[in-house]
Every structure is written in structure tokens, then in C-alpha cells.
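Engineer: coordinates for the following, if possible.
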Amino acid sequence: MEKKPLAWVVDSTAFITDELKNHPDVYVIPLNIHFGDQQYQDGIDLTPEELYQKIETAEEFPKTSQPAAGEFAKVFESISERYDAAIAVHLTAKLSGTLASSMAGAEMTDFPVHFVDSNSLSVGITRLVERGMELAETGKSPEEIAETLKTYTSNFRNYILIGELDQLYKGGRMSGVQFFLGSMLKIKPIVQITPEGELQAIDKVRSEKKAMQYLVDRISESYQNDGISKVYLMHGGSQDKADELQASLKEQVPSLEVVTGDISSTLGVHAGRGTVAALWFVEKD
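Structural biologist: This next block holds a predicted model:
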């Protein structure tokens, strides 16, 4: 059987669109979510809505973990029979050991895998894969595609309104002082994945209404300054908030294409129900 030229491997923190879900060359490796001794695979046996329901009743706060290197090795061994090479795109290495685990898994095989640290998560991974597929159609080699995607990560823009401060704190993504002040003052923090892939608070707003308008204003500014044509509004079990944000955005920027979707269960552990994020790429030369 003649091998296909290229497979794509992503982790489950990516926004898995219907196109990616049904694409024959895309392989999604799930992260793990732990409630005490019980382990679930993200997107396979624990949906985002089930996660939020379990958090409300669970005695212990859930933890997340990356797939073991051996899990990646199994996938790479399997696809080596059908492909010449693979490109693996993973969530930022600054927030997870998933990329390192994937690289370790590849070292257990003889299969050529080219790695891309997305320096992001969710749509940041998704758009890199879509862009990579576009490049593959032009005849570029896997090495050339991977190198181009590493540069493309700098085009990522994101603003995230955290739904549950206590989950961000319990998950180790927020200092005790930040949590105390935010809780006491009812501040809505706006956080961001930096171009280096780190999570940082960039602003704080006094009400959710103002925070939602903050997101609309940032998107509108990028539309005016960068000519963006598409934005993703991702949410944590809050379709109503995403719809509200979309309606406000359409009033301000009617021609902008807007896509809404859920963040993965793994991301939901840290961000919580009620999170809303605006994510997009600036298409620079």
C-alpha cells in the first residue's frame, strides 16, 4: 500500500471542528482529567458539560495531566504504517508537558515527526493545522511547513475572561494575592496567552458587562488596524455569553465572520464555567 505524505497529530485542548474531527489525516490525543482515583480522557469519556457538573458535586478539585510518552509512541507507530511523516502541533509548553511527552514518544520510534509548539491553545492549535494543510497543498515539505508554522504562531491574538477565579487559583495558574484581590473586589481579570506561550493577566475590569465590552473593543481595534476577517468566541459552558458577545460584535463590526465553540474539558478544569475567550489570527505577510 502506498503511503500518504503527511499526518497531523494534535492534543485535545485544540478546538476540534467538524472538519478536523472527520479529517482522515488528523489524530487527536486526549489529555487526562482526574477526579481523585477516577481518570477520564478529555473529549472521549468526559464532555465539558459533564465536567462542570462533576466539579459542582465532587469532594476533590480535579487535576489534569498530559498523555504518557508511551501513548504518543503507540500513535506514531500506528500511523508510520500509513504515512511518510507527521507534524505534531501541541498546546504551549509553558503550561503543559504535553509537547515534551509527545517528543519523548517519537524518540521511541523511527517515524519522522516534526514538532510545533503552538505557544497557544484551543483555536491557536486549530488554525495552525488548517494553515499547515494549506501549505501542504502547495507542495511544501513537512520540514518547511513546520518551520513556517513556528513563525505563524506570532500572529495569534487572544483575550480571555475567566469564569471561575477559584479554579484558576486551585489549578496553580494564579497567585494567592491575585486570587484574594480579585475575589474581594469582584474584579473580572482579562488574561492572555503571550507570544511566548505564557499565561498573564493583562487587565482587570469591574463588571462582567464592561469585560464583555472590553473583548468587543479589542476585536474591533484589530479589525480596523489589521484587517482581520474571522474571530472565534470560545466559552466554558456558556453559549448564552458567547451569543451575547457575538451580537454585540455584529453591531460594531457587521462584516466580521464569527465562530463560537466550547473550550475542551481540560481547559475547563482551569478556566471554569462562564469563561469567554476571543481568539484570532492576524494575517500578516
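
Engineer: from now on I want contacts and neighbour counts done on CA atoms only, so please keep to that.
Structural biologist: Noted.

Engineer: Ile202 versus the spatially most central residue of the chain, what's the distance?
Structural biologist: By Cα atoms, centre = their mean, the chain has its centre lying nearest to Ser122, at 1.7 Å. The gap separating Ser122 from Ile202 is 19 Å, by Cα to Cα, to the nearest Å.

Engineer: now do Val10
Structural biologist: Look at Val10 and Ile202: by Cα to Cα, they are 28 Å apart.

Engineer: between the two, which one's more packed in?
Structural biologist: Val10 (25 against 13; other Cα atoms under 10 Å).

Engineer: that one contacts His90, correct?
Structural biologist: Yes. Val10 lies in contact with His90 (Cα atoms under 8 Å); the separation is 5.7 Å.

Engineer: so what sits against both of the two?
Structural biologist: Ile125 (Cα atoms under 8 Å, 6 or more residues apart in numbering).

Engineer: so what's the residue count around Glu144?
Structural biologist: Quick note: Glu144 (other Cα under 10 Å) scores 14 neighbours.

Engineer: now name the helix or strand holding it.
Structural biologist: Assigned by DSSP states H and E, Glu144 belongs to helix 142-152.

Engineer: in terms of secondary structure, what does that helix contact?
Structural biologist: strand 83-90, strand 113-117, helix 123-137 (3 or more Cα pairs under 8 Å, 6 or more residues apart in numbering; DSSP states H and E).

Engineer: quick one: whichever helix or strand comes after that helix to chain centroid distance?
Structural biologist: Per DSSP H and E, the first helix or strand lying C-terminal to helix 142-152 is strand 156-161. Between the centre of strand 156-161 and the centre of its chain there are 11 Å (Cα atoms, centre = their mean, to the nearest Å).

Engineer: with stretch 185-203 instead?
Structural biologist: Computed by Cα atoms, centre = their mean, the chain-centroid distance of stretch 185-203 equals 15 Å.

Engineer: mind listing the strands for this protein?
Structural biologist: With DSSP state E as the criterion, the chain has strands at 4-11, 26-29, 32-35, 38-41, 63-65, 83-90, 113-117, 156-161, 188-193, 199-205, 230-235, 257-262, 276-281.

Engineer: one more, please, to line up against the first structure:
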Amino acid sequence: MQKIKLFTDSTSDLSKQLLNEHRIDVVPLSVVFADKAFKDGQEINTEKMYNIIDENGKLPKTSAPSPQDFIDAFKPYIDDGYEIIYIGLSSDLSVTCQNASLASQSLDGKVHVVDSKNLSTGIGLLVLKAADFINEGFSSEEVAQKVRNLVEKVETEFVINTLEYLHKGGRCSGVQNFVGNMLKIRPVVKVVDGGMILAQKTRGKRKKALKTLLKNALKNKKEITEDRIFVTHSMDSEGAEYLKAELEKEVKGQVIITDAGCVISSHCGPKTVGILYIKK
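Structural biologist: Next comes the predicted model:
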């Protein structure tokens, strides 16, 4: 039987429990404050990152693993007879998959890179499906292709609680930030074709925004696969628990709550929460 090792990056936002359960290794991205870099999920967590942002008033930059980082992670397994499947952050948002592909060129074709065209647990859904396919006995080539066939079926949508981080990151103007906060505008963002688009603008109380997110997901409830649905949040366990409870009333799939890592949180800010699933 072929030996296959599954890798992802820290932006898959899978919990340590899920990573360990499915024997998945991580090549992390980093968040960089001034000249100090921290590996996401290993050297820094989201709460610590927010504390640093509050202290200095500036967002960190994010940094992809280098080709050498991937070689260092992959080669010990390849030397032990494994083939590698790597599923990473959308190539429209990061050079992570590009760097993994560069690394694969020096590893005798033993690495299969899958561009998720997604982020957060939109990647995680694909990674766990890959683990399922490996357990079912498919070859590395078959697993990689089956996952690629699922990429366009992943639905990722989340609501942002404040425009402050988008403003600090240069994604909205000071005027937009001021007006948005005055009117309590909470954008609903969707991943489409590997990038993020503004799908809706909700206005008013936060609960209204969460209900909009829930309503959007339940429009497709007949199309939601019955294995896993993720509710992923950045420091908003209350909102995540509300969405989980409401989803469980309507769908048969397993609803799993996960914490968003530093990379996605640095762009969207605290109390961002999303619903992510794969369509049939």
C-alpha cells in the first residue's frame, strides 16, 4: 500500500485535535511585526496577536513559507518512502502554493500540490476530505485529483464585525470606516474564484448579521454535504455557538466549531465568524 503524508498550512484553521486525529502536518505562515516574525499557531495565537496590535496600533504583515521551508518539511517523509499531498491557501491570496510547487521540483515528483482557491477552514474541509480519501485506499494521484474536483464546491462566507481592520490594512478609507462604524455596517464577505468579494452589507445589531449569514447558508441546505460543516470564528465563541445550534436544527451534517488563526484574523479582526461547507 502506498505511503501518503498529508500537509496543509496554518491558514486551514484546523484544531490540533483534528490535525492529530488525521495525522496532518502543518507548514505555517507567519505574522510579522516590524522585524519579528511569529509562526502562526506555533509561536503566536490570535489572542496574543490582537494584544500586540492593540499595543502598537499597527497590523502585522503576513509571510508565506519559503520553498526551503517546504523542502525541510517534506524531505524526511520522502526519504522514508512517502508521497506528499499539500493543500494550501489560495494562489490568488498568497504565494504559498507557488513556493510549495517550487519545492516539489527538487523532490522527484513526490509532491502533489493542490491550490484550495480558498482560505481558513475552506481549506480545512478539503484537507479532511483528502484524509478520508487516503483512508479509503486511493493513490496519491487519485486523492489529489479528487480534492481538486471539490475545490469549486466549497462555500465560504463570513461576517466581519468591524471595519477597523480593513481600514488599517488599507482595504477601506477612513471615511468608509467612520461611516461604517456610525451605521454599524457589518460586511458579509464570500470567497469566489479564489478571492474575497463583498457579498452583502448588513446594518444594525450584530445578531442581525449572524442571522443573515445563517439564512444564506440554509438557502443551500439541500446541497450541503452531510459529513462536515465548519463554523469558524475569531474570538467570538458566543456567536459561533449560536450558529452551530441553529445549523444543527436544520442540517444533518456534523457541525464543528474552529478558531480562526492569526493570518485570517489579522485581515478581518475580532468577532469575525463564518460558515463553511462543501456542496454535493
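
Engineer: could the helices and strands packed on helix 142-152 of structure 1 go into a markdown table alongside distance to Glu196 of structure 1 and mean neighbour count?
Structural biologist: Converted to a markdown table, these look like this (distance: least, Cα to Cα, whole Å; neighbours: other Cα atoms under 10 Å):
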| stretch | distance to Glu196 of structure 1 | mean neighbour count |
| --- | --- | --- |
| strand 83-90 | 14 | 23 |
| strand 113-117 | 10 | 23 |
| helix 123-137 | 13 | 19 |
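
Engineer: possible to save these as CSV with distance to Pro189 of structure 1?
Structural biologist: Below are these laid out as CSV (distance: least, Cα to Cα, whole Å):
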stretch, distance to Pro189 of structure 1
strand 83-90, 26
strand 113-117, 26
helix 123-137, 21
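
Engineer: distance of whatever residue of structure 2 lines up with Val231 of structure 1 relative to Thr8 of structure 2?
Structural biologist: Matched by TM-score structural alignment, Val231 of structure 1 corresponds to Ile229 in structure 2. Separation of Ile229 of structure 2 from Thr8 of structure 2 (Cα to Cα): 19 Å.

Engineer: translate Leu128 of structure 2 into the numbering of structure 1.
Structural biologist: In structure 1, the residue matched to Leu128 of structure 2 (TM-score structural alignment) is Glu130.

Engineer: next: Lys271 of structure 2.
Structural biologist: By TM-score structural alignment, Lys271 of structure 2 lines up with Gly274.

Engineer: give me the number of residues near the closest residue to that match other than its chain neighbours?
Structural biologist: Excluding the flanking residues, the one nearest Gly274 of structure 1 by Cα to Cα, 6 or more residues apart in numbering is Gly163, at 4.2 Å. Gly163 of structure 1 has 24 neighbouring residues, counting by other Cα under 10 Å.

Engineer: correct me, but Gly163 of structure 1 touches His270?
Structural biologist: No. Counting by Cα under 8 Å, Gly163 of structure 1 sits too far from His270 to count as a contact (9.6 Å).

Engineer: now do the buried residues in stretch 239-254 of structure 1.
Structural biologist: Of the residues in stretch 239-254 of structure 1, those with enough neighbours to count as buried (16 or more other Cα atoms under 10 Å) are Gln239, Lys241, Ala242, Leu245, Gln246, Leu249, Val253.

Engineer: same check on stretch 145-154 of structure 1?
Structural biologist: For stretch 145-154 of structure 1, by 16+ other Cα under 10 Å, it's Ile145, Ala146, Thr148, Leu149, Lys150, Tyr152, Thr153, Ser154.

Engineer: quick one: residues contacting Tyr27 of structure 1.
Structural biologist: By Cα under 8 Å, 6+ apart, Tyr27 of structure 1 lies in contact with Ala7, Trp8, Val9, Val10.

Engineer: reformat those as a markdown table; add distance to Tyr223 of structure 1.
Structural biologist: Output for the contacts of Tyr27 of structure 1, formatted as a markdown table (distance: Cα to Cα, whole Å):
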| residue | distance to Tyr223 of structure 1 |
| --- | --- |
| Ala7 | 33 |
| Trp8 | 30 |
| Val9 | 31 |
| Val10 | 29 |
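
Engineer: which of these count as buried?
Structural biologist: Using 16+ other Cα under 10 Å as the burial test, the contacts of Tyr27 of structure 1 include Ala7, Trp8, Val9, Val10 as buried.

Engineer: the second one pairs with which position in structure 2?
Structural biologist: Read that as Trp8 of structure 1. Using TM-score structural alignment, Trp8 of structure 1 lines up with Leu6 in structure 2.

Engineer: so who does that match touch?
Structural biologist: Applying Cα under 8 Å, 6+ apart to Leu6 of structure 2 gives the contacts Arg23, Ile24, Asp25, Ile84, Ile85, Tyr86, Val127, Ala130, Ala131.

Engineer: Leu135 of structure 1 now?
Structural biologist: With the criterion set at Cα under 8 Å, 6+ apart, Leu135 of structure 1 makes contact with Ile145.

Engineer: do the same with Thr64 of structure 1
Structural biologist: Contacts of Thr64 of structure 1 by Cα under 8 Å, 6+ apart are Leu31, Asn32, Ile33, His34, Thr266, Val269.

Engineer: and it, what pairs with it in structure 2?
Structural biologist: Match for Thr64 of structure 1 (TM-score structural alignment): Thr62.

Engineer: now swap in Lys150 of structure 1 and tell me
Structural biologist: In structure 2, Lys150 of structure 1 lands on Arg148 (TM-score structural alignment).

Engineer: tell me the one of the buried ones among the contacts of Tyr27 of structure 1 nearest Thr194 of structure 1?
Structural biologist: Minimum separation from Thr194 of structure 1 among those (Cα to Cα) is found for Val10, which lies at 20.4 Å.
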